[in-house]
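Asks: coords please:
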Amino acid sequence: MSLNKTREDRLPLLPLRGLLVYPSMVLHLDVGREKSVKALERAMVENNLILLCSQSEVSIEAPTEDDIYKIGTKAKVRQMLKLPNGTIRVLVEALNRCEIVEYIDNDEFYEVYAKDLFDVLSDNSENNALMRSVLKQFENYISLSKKVTPETLASVSDINEPGRLADVISSHLSLKIKDKQKILETLDVHERLEKVLNILNDEREVLELEKQINKRVKKQMEKTQKEYYLREQMKAIQKELGDKEGRAGEVEELRAQLAKIEVPEKIKEKIEREIERLEKMPSTSAEGGVIRNYIDWMIALPWSKQTEDDLDITHAEKILDEDHYGLEKPKERVLEYLAVQKLVKKIKGPILCLVGPPGVGKTSLGRSIARTLGREFVRISLGGVRDEAEIRGHRRTYVGAMPGRIIQGLKNAGTNNPVFLLDEIDKMSMDFRGDPGSALLEVLDPEQNSTFSDHFIEQPFDLSNVMFITTANAVHNIPRPLLDRMEMLYISGYTEIEKLEIAKKYLLPKQRKEHGLTDDQLVVDDKMILSIIQEYTREAGVRNLEQQIASLCRKVVKEVVSTDESKQVTVSTKDVEKYLGPSKYRYSLAEKENQIGAVTGLAWTEVGGDTLTIEVTVMPGNGKLTLTGKLGDVMKESAQAAFSYTRSKAKELNLEPDFHDKYDIHIHIPEGAIPKDGPSAGITIASALISALSDVPVSKEVAMTGEITLRGRVLPIGGLKEKALAAHRAGIKKVLFPEENEKDLNELPETVKQDIEFIPVSHMDTVLEQTLIQ
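Replies: Here you go, the predicted structure:
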């Protein structure tokens, strides 16, 4: 572009930040930059003319040529005023568009050669139509936007020049600088009007959308404010009436409860969310009851509350001895736990399993452990439980849903570290409702139970502080994975001497108190109690013994009440039958005389050890072998093995070589209604068979247990302690047992080892030497 560079074309330049000036505009500008101030001063000295061009970026403090738009507006400076803060306020009147042709090298201020630009007019009729459309749209814009006053519309409507109309309307629109610059650079008036019309259309759509959004927001806010106002009114009314009913009072009460308890942050957030849900729920909603029930459970659980352990070992030992007589191994294990706790402060709760016959004190030992530690005690019975939900709870979407028994027990205990007794763990079963045994795997695993998940609670609960104790009568019914997680403590049963001490120290005082008797009103001696133990009970534990003592107390109470309440009743051995009736069991189960073909065997049952007599009768016949007494497959095989051994050793045992062809043999084990099975009757059957065939009696003082091989070797058995206790109860003097079980003798009470001679045997020859009386 060529230009004759005259003095009139040379103008000082004022760069504008965030502002664009259209021709015909009159406005005030605040100028603060040094170069801009000097440019104004030059303009005032020369002809009051200055070029106003916008910067492309507002943030640039010292713009270069590339940062300033080429097309701007020539303006006349009408007034200039210095302000106290150092800036200059200047009043300018915009004249016409101008284009920068060339920058003049000037360090003090921006100075350029500029060329005037003029509007390009086209068809007037079309421009008139466009002007009307633009004015109409601008009117709509003003009605939607509150930024432009209606007076502005009146002043704009009087403009007849299409180019000036486009400029004035553009100056009132909230546009970006680059969009305003495009309109400024458009010299064709028709094109400029079209651009303004498009912009007005777009702005109108945006403003209409904003209006709709604002209307919705306002409506929502009005609704929320109304609800808030009404709630506040309701609270005020309820407060005035002292009425805490209704959802608001309920929510307030729950929040107060939550503030009082200590819970992990994550759990607290969960409870707060549920309270908020409850607050928004209508009071008639059925789901409100479900949420309230859930919140009550979450608040009631002892998330952080626990009792402090009493780790005084001497005191603990004293309590255990007070509560239980004997049970040395379980007591020792509890004291070991306390000692470890005292040193390391925190140990993953051990899972103890107390295994033993009924009535030996498994449950009461668990209660004593809790008392020893100073912890709360929780007991749940798993007998007959067959639903997994009993352990893990139901989903709270179900009607009547509740947490499982573990969470319920913790709530009842009120602490997160009670002693938790799972009674009868071997009596669980499974069906279509799930396997509760598998659900217990998580509970009884110290590595997993720190994040136990109950279906109802839906949040992990830490069970690692709980001391779990389980009880069982037999181990073989417990699933193997569950068994691996527990430490077995076997409680075999009591000797007669131990039962006597238990009756004197625990059972008799307890029953005296329960029946309202004093020590003076009922006097018994040791012989009388021993008589009850031997003639009226036959058990490993002491439950039946306590029942007999309770029966004795009732009879004495009746006698005292019907005669003289100060009367003293002394019960001796000869009076036992008067109070308890005829004796139920023989004084001794050992044979009174030496018998041919009858041998006392020792058996293990789920209720402890027991003695059983194996009888063999030989009759003329053709070699038929008959087995009776409701025997299981294992015992039948033991009888077959004993018979084959006897046949193979007939010559060495001085038996008739063809006895299996000439005689029928009948092996019978009395009490045929009771099932009997197990691999420990082999040497007993063989001894009875050889005694019957050789017509040699068996010693009445001998009892035995052990399995036999076809070559006569004696195999080891289980339950030696229980069997030894049964032999002791029966008055047996000599017990033959497999040599490989000799290590089990260490578990026997000293009184049993003193009264019974234990003879280890490894072969049938040794058995016969000890049993047959030649």
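
Asks: contacts, neighbours, all on C-alpha from now
Replies: Noted.

Asks: where do the strands sit along the stretch 1-150 of the chain?
Replies: Listed in chain order, the strands of the stretch 1-150 of the chain (DSSP state E, counting those that start in this stretch) span 10-16, 26-31, 49-54, 71-82, 88-104, 111-116.

Asks: distance to Gln770 and mean neighbour count added to those strands, as a markdown table?
Replies: As requested, the strands of the stretch 1-150 of the chain are exported to a markdown table (distance: least, CA to CA, whole Å; neighbours: other CA atoms under 10 Å):
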| stretch | distance to Gln770 | mean neighbour count |
| --- | --- | --- |
| strand 10-16 | 125 | 25 |
| strand 26-31 | 127 | 15 |
| strand 49-54 | 124 | 26 |
| strand 71-82 | 130 | 20 |
| strand 88-104 | 131 | 19 |
| strand 111-116 | 134 | 21 |
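
Asks: in TSV: the ones you listed, plus distance to Gln238.
Replies: Shown next, in TSV, are these (distance: least, CA to CA, whole Å):
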stretch	distance to Gln238
strand 10-16	64
strand 26-31	61
strand 49-54	65
strand 71-82	66
strand 88-104	63
strand 111-116	78
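
Asks: where exactly do the helices run in the stretch 51-200 of the chain?
Replies: Under the criterion DSSP state H, counting those that start in this stretch, the stretch 51-200 of the chain carries helices at the ranges 124-144, 150-157, 162-172, 177-185, 189-241.

Asks: before we move on, what about the stretch 451-600 of the chain?
Replies: For the stretch 451-600 of the chain, the helices defined by DSSP H, counting those that start in this stretch cover 480-484, 496-502, 508-514, 526-535, 543-562, 576-580.

Asks: helices or strands up against the third one?
Replies: I take that to be helix 508-514. In terms of contacts (3 or more CA pairs under 8 Å, 6 or more residues apart in numbering; DSSP states H and E), helix 508-514 is packed against helix 543-562.

Asks: can you list contacts of stretch 474-483?
Replies: Contact partners of stretch 474-483, identified using CA atoms under 8 Å, 6 or more residues apart in numbering, comprise Val355, Gly356, Pro357, Ile425, Asp426, Lys427, Gly437, Ser438, Leu440, Leu441, Leu444, Glu606.

Asks: now show me the structure for the sequence below, then we'll compare the two:
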Amino acid sequence: MKENNIKEIPLLPLRGIIVYPTMVMHLDVGREKSIAALEDAMVEDSQFLLATQKNTDADDPSPEDIYLTGTIATIKQMVKLPNGTRRILVEGVERAKILSFNQTKPYFKAEYTTLEEEHGERVEEQAMVRMLINQFEEYTKISKKLNQETFDTVKDIEDPGNLADLITSHLPLRLHHKQNILEYVYIPDRLDYLLQLIHNEKEVLTMEKKIGQRVRKSMEQTQKEYYLREQLKAIQKELGEQDGKGGEVDQLRQKIEEANMPERITEVANKELDRYEKVPQSSAESSVIRNYIEWLVSLPWTEETEDNIDIPKAQKILDADHYGLEKVKERVLEYLSVQKLTDKLSGPILCLVGPPGVGKTSLAKSIARSINRKYVRASLGGVRDEAEIRGHRRTYVGAMPGRIIRGMKKAETINPVFLLDEIDKMSNDFRGDPSSAMLEVLDPEQNHSFSDHYIEEPYDLSKTMFLATANQLATIPEPLRDRMEIITIAGYTEVEKLHISKQHLIPKQIKENGLTKSQVQFRDEAILKLIRQYTREAGVRGLERQFASLCRKAAKQIVSGEKKRVVVTEKQLEEFLGKPRFRYGQREDEHQVGAATGLAYTQFGGDTLSIEVSLAKGTGKLTLTGKLGDVMKESAQAALSYVRAKADELELDADFYEKYDIHIHVPEGATPKDGPSAGITIATALVSAFTNRPVRKEVGMTGEITLRGRVLPIGGLKEKSLSAHRAGLTTILIPQENEKDLEDIPESIRDDLTFITVSHLDEVLEHALLKE
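Replies: Next up, the predicted model:
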């Protein structure tokens, strides 16, 4: 690069424009500084220096904002416009480099030196010029902004430097790229740089063209579909099939867009909607498709409530809603604590097992409330069709999803507390086994993709907290029971029922019957009598009905004007409810021969069982009555065999059983009874009958017997103890191996009862029978 002598000249800053040597261009000059520089140049020799601003937004640029390489230009023409702006015609002369700014006000004056171009090898330049012309020709053909005339003008230029400058001026390049072209004085470098730029611009134009074609094709397809859809609407209207269907399709399409479903489900819904649009409205298939789409958009796919597992708060809610049940509530809080730490549902499903009325369903509601989740319940009692769980196939009108999917729709979230009520009362027949279908629902390894026959697409149940309730475990299939953790709710003691009555049942019934606490009151002794003599149950459902009845009678007296305030006392119970229905304490009034009191566990809780043995002259015939099950009949036979084997020790004749017909009866003959735990009770009654030794009236017993007289463990000890306490018994004989279960029995019950552990029938007889 060669530099000539240093000179001084007015400088005109340009915004977004670069003027190259030999280029002729119109410029509008409006800034005061620029007009002052223009007037100074007109006074001198009509030449000034054009340099471009680095920042096009600057109205008053500083020297640092101006590129140091510019172009010396000559003013060919100037016109003053009405708004004060000067329009000038300039021609670039040569490149110049700014050395310093001698003046910045009222306009720029700069010292400069001109820059002379330097040529490389001639052959190299010619080759590069030829390539540049070819590239520019290809660019001209692709670009819509340049035409053939522009190319014809450029290709005739012989000077390589001017050629590069002119081509650059026609390209939509960034400002700094154009400035780089101006600063290159070595011709091969300028040509090489421009070749790179024009090649890149060609690729950009090609890509723009492809994108434009793709967009245009998509728009044409959309327009085509719209046109065809409008034609279809017109045809359907002429056929009388359009009544309301067009509006339904638009509504369904909007619902699909707003449903926030997974992409896969959205595709399925849109595909079904296209089918629905084509099917005539009179067709039966039309309603099937529409119902299916409605189900898809109404199900929660991603909506969920935020868990708020606060253990102290959950404990307060459980204590407020339920009195007692300490171990049950402790297990629930442990379960919730694990969920909080792991942030996921893990472990088995909780199954609350207990007699009716002990609060299983309300406990599930309290769990949902304590963690801020939606609550939904599905009753499984009497379900014997697999389709009730998995749904029906969409092959006929009236098909619908199963109870699980219907429950999720009702919950409106994917993480509700889902109660499977009465899971022990499912059955099976020729329509399938619904309990087997429940295996997929309750298995954490499978329920993330639960398959419903109606929905067909996998549905995620992994975030749902499933709880189940049952009255008894025996009827729950073993594979299903294996997936659940059993929490037993035995029943309530009298003390617990008293607290529940005062804290929950009475306030609830007073409110539901339109009364106030000041209008009706219940004395404690009246509540206890109601519990003991008007109800006999493990739960409190029957007790609540009695309170409801008392509140209604009180309301009648208040409304009729008989009384302004009703106080229910022990004496008034008979006036309101009639004679007591049950005798408090079912034990015998006197010691009886041939009658023993056993303890039983039923689906309604614990109960006492009186077993009677009668002997009559005969031939040794054994008769069993009282609607006994097979297991209980076998226990009676085993007990008789043991008594026969012990005839010598009991001081009986060797053929004693051949002289009598033996009749074993269990009262309440209409009620089915079964189980092995009555074994020692039957044996005691038999020994009492044969030896004529009375059985102690205050003693109750439970245990399975073997032929050798061993006493085997039983289940339901807590429930049986509660029933013994209700019946007024004071001494309970239990198997030795059940001693560990005593800690489950409430302390108030243990204090009133004497538990004696036995391992052999000899010990039972010693404690149960009176001395001769």
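
Asks: so what number do they get for TM-score?
Replies: Once superposed, chain against chain, the TM-score is 0.68 (TM-score structural alignment, normalised by the length of the second structure); 555 aligned residues with a CA RMSD of 2.7 Å.

Asks: Leu631 of the first structure is nearest to which of the strands of the stretch 1-150 of the first structure?
Replies: strand 49-54 (111.5 Å; CA to CA).

Asks: which stretch of the second structure lines up against the closest one?
Replies: Using TM-score structural alignment, strand 49-54 of the first structure lines up with nothing in the second structure.

Asks: ditto for stretch 641-654 of the first structure
Replies: Against the second structure, stretch 641-654 of the first structure falls on residues 638-651 (TM-score structural alignment).

Asks: and if you look at stretch 494-511 of the first structure?
Replies: With TM-score structural alignment as the criterion, stretch 494-511 of the first structure aligns to 492-509.

Asks: over to stretch 191-200 of the first structure?
Replies: Against the second structure, stretch 191-200 of the first structure falls on no residues (TM-score structural alignment).

Asks: list the buried ones in that stretch?
Replies: Glu191, Arg192, Leu193, Glu194, Lys195, Val196, Leu197, Ile199, Leu200 (16 or more other CA atoms under 10 Å).

Asks: ok, stretch 634-643 of the first structure next?
Replies: Buried residues in stretch 634-643 of the first structure (16+ other CA under 10 Å): Val634, Met635, Lys636, Ser638, Ala639, Gln640, Ala641, Ala642, Phe643.

Asks: cool, and stretch 653-666 of the second structure?
Replies: Neighbour-count burial for stretch 653-666 of the second structure [16+ other CA under 10 Å]: Tyr657, Tyr660, Asp661, Ile662, His663, Ile664, His665, Val666.

Asks: closest to Leu325 of the second structure out of those?
Replies: Val666 (32.7 Å).

Asks: what does that closest one correspond to in the first structure?
Replies: Using TM-score structural alignment, Val666 of the second structure lines up with Ile669 in the first structure.

Asks: now do the same for Ala678 of the second structure: its match in the first structure.
Replies: Using TM-score structural alignment, the partner of Ala678 of the second structure in the first structure is Ala681.

Asks: any idea how far its match lies from Ala166 of the first structure?
Replies: Ala681 of the first structure sits 118 Å away from Ala166 of the first structure, taking CA to CA, to the nearest Å as the criterion.

Asks: same deal with Lys82 of the first structure?
Replies: For Lys82 of the first structure, the distance to Ala166 of the first structure equals 34 Å [CA to CA].

Asks: tell me the counterpart of Leu318 of the second structure in the first structure.
Replies: For Leu318 of the second structure, the residue aligned by TM-score structural alignment is Leu320.

Asks: superpose on the second structure and give me the mean offset of the one helix or strand that match maps to.
Replies: Here Leu320 of the first structure, judged by DSSP states H and E, is contained in helix 313-323. Its aligned residues in the second structure lie a mean 0.5 Å from helix 313-323 of the first structure after superposition (mean CA distance after the TM-score superposition for the first structure).

Asks: so how far is that helix from its chain's centroid?
Replies: 34 Å (CA atoms, centre = their mean, to the nearest Å).

Asks: next helix or strand past that helix?
Replies: Next along the chain after helix 313-323 of the first structure, taking DSSP H and E as the criterion, comes helix 328-344.

Asks: and the angle from that next one to helix 313-323?
Replies: In terms of direction (axes from the mean of the first three to the mean of the last three CA atoms, to 10 degrees), helix 328-344 of the first structure departs from helix 313-323 by 160 degrees.

Asks: how far does helix 328-344 of the first structure sit from the chain's center?
Replies: 28 Å.

Asks: quick check: that helix compared with the second structure, mean distance?
Replies: Helix 328-344 of the first structure versus its aligned partner: 1.7 Å mean (mean CA distance after the TM-score superposition for the first structure).

Asks: contacts for that helix?
Replies: Leu311, Asp312, Ile313, Ala316, Glu317, Leu320, Ile347, Ile369, Leu373, Leu489, Ile491.

Asks: could you rerun that using 6 Å?
Replies: Leu311 (CA atoms under 6 Å, 6 or more residues apart in numbering).

Asks: what residues does whichever helix or strand comes after that helix touch?
Replies: Sequence-wise, the next helix or strand downstream of helix 328-344 of the first structure (DSSP H and E) is strand 352-355. For strand 352-355 of the first structure, contacts defined as CA under 6 Å, 6+ apart pick out Ile469, Thr470, Thr471, Ala472, Asn473, Met486, Glu487, Met488, Leu489, Tyr490, Ile491.

Asks: just put these in JSON lines and tack on distance to Val524 of the first structure and neighbour count.
Replies: Formatted as JSON lines, these follow (distance: CA to CA, whole Å; neighbours: other CA atoms under 10 Å):
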{"residue": "Ile469", "distance to Val524 of the first structure": "37", "neighbour count": "26"}
{"residue": "Thr470", "distance to Val524 of the first structure": "36", "neighbour count": "27"}
{"residue": "Thr471", "distance to Val524 of the first structure": "34", "neighbour count": "25"}
{"residue": "Ala472", "distance to Val524 of the first structure": "34", "neighbour count": "24"}
{"residue": "Asn473", "distance to Val524 of the first structure": "33", "neighbour count": "23"}
{"residue": "Met486", "distance to Val524 of the first structure": "42", "neighbour count": "18"}
{"residue": "Glu487", "distance to Val524 of the first structure": "41", "neighbour count": "14"}
{"residue": "Met488", "distance to Val524 of the first structure": "38", "neighbour count": "18"}
{"residue": "Leu489", "distance to Val524 of the first structure": "34", "neighbour count": "17"}
{"residue": "Tyr490", "distance to Val524 of the first structure": "32", "neighbour count": "19"}
{"residue": "Ile491", "distance to Val524 of the first structure": "29", "neighbour count": "25"}
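
Asks: CSV for those residues, including distance to Lys280 of the first structure?
Replies: Shown next, in CSV, are the contacts of strand 352-355 of the first structure (distance: CA to CA, whole Å):
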residue, distance to Lys280 of the first structure
Ile469, 44
Thr470, 45
Thr471, 48
Ala472, 50
Asn473, 53
Met486, 48
Glu487, 51
Met488, 53
Leu489, 54
Tyr490, 57
Ile491, 58
